[in-house]
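# What shape does this take:
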Amino acid sequence: MAPLKITVIGTGYLGATHAVAMAELGFEVLGLDVVPEKIAMLEAGRAPMYEPGLEDLLARHVAGLPGSSGRLRFTRSWEEVGAFGDVHFVCVNTPQKHGEYACDMSYVDAAFESLAPHLNGPALVVGKSTVPVGSAARLAAKLAELAPAGADVELAWNPEFLREGFAVQDTLHPDRIVIGVRGERGEKLLREVYETPMSEGSPLVVTDFPTAELVKTAANSFLATKISFINAMAEVCEAAGGDVVKLAEAIGHDERIGSKFLRAGIGFGGGCLPKDIRAFMARAGELGADQALTFLREVDSINMRRRGHMVELAREAVGGSFLGKRVAVLGATFKPDSDDVRDSPALNVAGQIHLQGGQVTVYDPKGMDNARRVFPTLGYADSALAAARGAEVVLHLTEWREFRDLDPEELGAVVTDRLLLDGRNALDPARWRAAGWTYRAMGRPQA
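Sure thing, here's the model as predicted:
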């Protein structure tokens, strides 16, 4: 039997990673995007976003590059994709609707409507995008209506669980593989696709469409709840004089709770957690189950409140007003090992301080270009030292290793005041205080 040929529709963060990982697993892969600039970048072996290890794999597999396997190509032709693929992975974006909590399904719908008319023979279409529960059944009906091959075209749902900064690892060695299917053929084909990671021990969970659709949003809602819980405890610790870091350490030793995602700070952001929990609430309301998820409103509220609290701490630290004050912000991305500034708490705090009259200078190891596009009026520097020069307060807002490794004495030599606010509870207070810094962090004693 001939080896499967795979297409990946959408070459953003999810799609580019999935396409190159499928090539790494040995499949012939054809990636499609409607943006010519993305295709040109990928064909040159350059990733459209920063993700550790991604460009190394592109160099290893993109056709036309010296020494590559040639297993990965890119196109803008739906006709070529339809003729090429046995399995078509749909990896397009599902952003939050403007002015609403609900998910914008327009990119997914457009992808299915563009692909289906070119499916003239047996094929499996696999949704990987995060969608509202109930979408798969609707899209299966759309495929049946629009695909010339009719019943020979099946749908499966295979949610992604990628962590930015670890996406290549998470694709090649997933901690679980979830597939929602209606028939044995879809399951058989996906078992073939994921044969290598399954042979290495990745568990496979086979379920129906609705459960598969719910897994990603349920997982993200749980993680968001855990983060907001410890941030709520930080608020209580500040009021009571406790130490949220020690509190998190103590409860984290309980194996039922665990220590991951228990670091208090300025909260979560990015392109997944915020919009996914909001879309989940919106969909639950449409299904008449809105009361089941009302707690997520408080989770979201706590998270957004943390950003404002950091702004208040910084304002208080510089004497009650930002006017004329120089503020250094270390970090622009929503998390380290990424260039993603979507809904970034760090950039949001920087923007709020700037709007209140502060002279803000930002430095981030990988997110500078994206940050400039979102907030062109902020100041930017090419190093942490340059950002801190003349600053009256330094805010540590993204947990890059580069910032943890900073020399407090060296940084102290360029600032006006040795005043540090750690928005991630990731720096060593004793080390910074020993160098003469006033160190403050959310939910911790001041000294």
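
# Please count neighbours and contacts with C-alpha atoms only from this point.
Will do.

# Next up, the contacts around Ala381.
Thr361, Val362, Tyr363, Ala387 (C-alpha atoms under 8 Å, 6 or more residues apart in numbering).

# Report the two of the residues you listed separated the most.
Thr361 and Tyr363 (6.9 Å; C-alpha to C-alpha).

# Mutual contacts of these two, please.
Joint contacts of Thr361 and Tyr363 (C-alpha under 8 Å, 6+ apart) are Val329, Tyr380, Ala381, Ala387.

# To compare with the earlier structure, here is another sequence to fold:
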Amino acid sequence: MSPKITVIGLGYLGATHAAAMAELGFEVLGLDVVPEKIARLARGEAPMYEPGLDELLRRHVAGLPGSTGRLSFTESPAEVAAFGDIHFVCVNTPQKPGEYACDMSYVDAAVDALAPHLTRPALVVGKSTVPVGSAARLARRLAELAPAGADAELAWNPEFLREGFAVEDTLRPDRIVVGVTGERAETLLREVYATPLAGGTPFIVADLPTAELVKTAANAFLSTKISFINAMAEICEAADGDVVTLAEALGHDDRIGRKFLRAGIGFGGGCLPKDIRAFMARAGELGAAEALSFLREIDSINMRRRAAMVELTRETLGGSLLGKRVAVLGAAFKPDSDDVRDSPALNIAGQLHLQGAEVTVYDPKAMVNARGVFPTLRYADTAAAAIQGAHAVLHLTEWREFRELDPAALGELVADRQVLDGRNALDPALWRKAGWTYRALGRPTA
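A predicted model of the protein is given here:
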């Protein structure tokens, strides 16, 4: 008989994981403390935009026409404990206000709420990104609070989801990492992931601290690669080089590879920025601060990209932003997402606005979230409406819709044909042919 699965925390990670577990054939019960989120999920609607997730939910949420009925929701930890054999903890771990460190209060609260109801053997599996050492502490807490005692076991199974590809990454992951302390936990997790394992997905068994480190180390490496090419863009600006051609040449080296070598306005979102800062903070607590001191410069390079785009805009507009109309294409931190957390695009739009520009923003999916973060900006319902009368157009999130825009048609709508490509994703020749002045960071002569 297959184990029953619960998912605690139904945000971006949890909602995707719960739907994917139902797709893999398990009976799943999801828990969240926000009634509105539960109500939305019960209608088969994801709490955020993620391609394919709504369809997956409608296929499995109990009570919906034609669904398998394998996925349901609750607000009761007691109901979760009674229902499940394996409990996945998928709650948020944000950055602490005013600190680099990770806020573990949501994870701690989830374990504290669940553990007292665990009266029979159960496996609690952390998926949240946490500072190394957290799992061992939580295992002790679980043993202390659970009536089942040692039969309430803890494991760690870090997530590697890419926003915009989360469903695919959950159903067909490129690797599965589990941190366990015994054979029972490993056996259960092999059963959970039997389908992707049968498809050839590598299954890596580790101890608890190594499993915790895999996610933070991966994010630190990706951040380093992105900031490296952006540092090269700064050099190209100073030396009249072309960072796109440079990146292409580097990418042909198999030791380096092409991925994450697109220079631009840098990374954002709810993971990379806060995770590398939390990693630095934890290294300091462990007495190993010097090992990760380079991440401080990685973070600094990344944040400089935003200021560089603001200054490039000012330069393009003749040295002053006051009263100039600027169109910003993109608010989400990346395409195929409505996530504006620490979004470089929205941050740049806000800086331009605060320095006197009349900024109008358009994004295919992130408008509601952008308004919530920065209500004083202007927003338009289409790209064409956003650029009407603009003195400069900034391309800041590389949605396919923006790459497919007709520069000749758009040229009839603007006050000045000046486009600044913050993602190095547009075709300079195509835009120049339509009479636009094209400029991108790291490409002063391109």
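
# circling back: now for the shared contacts of Thr361 and Tyr363 of the first structure, which sits with the most neighbours around it?
The most neighbours of any of those, using other C-alpha atoms under 10 Å, belong to Val329, which has 29 neighbours.

# that older thread, which ones among the shared contacts of Thr361 and Tyr363 of the first structure lie within strands?
Judged by DSSP state E, strands contain the following of those: Val329, Tyr380.

# Output the shared contacts of Thr361 and Tyr363 of the first structure as CSV; include the columns distance to Gly443 of the first structure.
Output for those, formatted as CSV (distance: C-alpha to C-alpha, whole Å):
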residue, distance to Gly443 of the first structure
Val329, 20
Tyr380, 29
Ala381, 29
Ala387, 26
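
# What helix or strand is Val394 of the first structure located in?
strand 393-396 (DSSP states H and E).

# which is the next helix or strand following that strand?
Heading C-terminal from strand 393-396 of the first structure (DSSP H and E), you reach helix 401-404.

# Strands along the stretch 251-400 of the second structure, start to end?
Along the stretch 251-400 of the second structure, the stretches classed as strands by DSSP state E, counting those that start in this stretch are 325-329, 358-362, 378-379, 392-395.

# would TSV of the ones you listed with distance to Ala101 of the second structure be doable?
Output for the strands of the stretch 251-400 of the second structure, formatted as TSV (distance: least, C-alpha to C-alpha, whole Å):
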stretch	distance to Ala101 of the second structure
strand 325-329	32
strand 358-362	32
strand 378-379	34
strand 392-395	33
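
# if you compare the ones you listed, which one is most tucked away?
Most buried of the strands of the stretch 251-400 of the second structure, by mean neighbour count (mean count of other C-alpha atoms under 10 Å): strand 325-329, with a mean of 29.

# Could you tell me where that strand falls in the first structure?
The alignment of strand 325-329 of the second structure onto the first structure (TM-score structural alignment) covers residues 326-330.

# How many residues are close by Gly150 of the first structure?
Using other C-alpha under 10 Å: Gly150 of the first structure sits among 17 other residues.

# and if you look at Ser301 of the first structure?
Neighbours of Ser301 of the first structure using other C-alpha under 10 Å come to 12.

# How about Asp405 of the first structure?
9.

# Also Glu187 of the first structure?
Neighbour tally, Glu187 of the first structure, other C-alpha under 10 Å: 18.

# And Asp407 of the first structure, by the same measure?
If we define neighbours as other C-alpha under 10 Å, then Asp407 of the first structure has 12 of them.

# ok, now Gly372 of the second structure?
Around Gly372 of the second structure there are 10 residues (other C-alpha under 10 Å).
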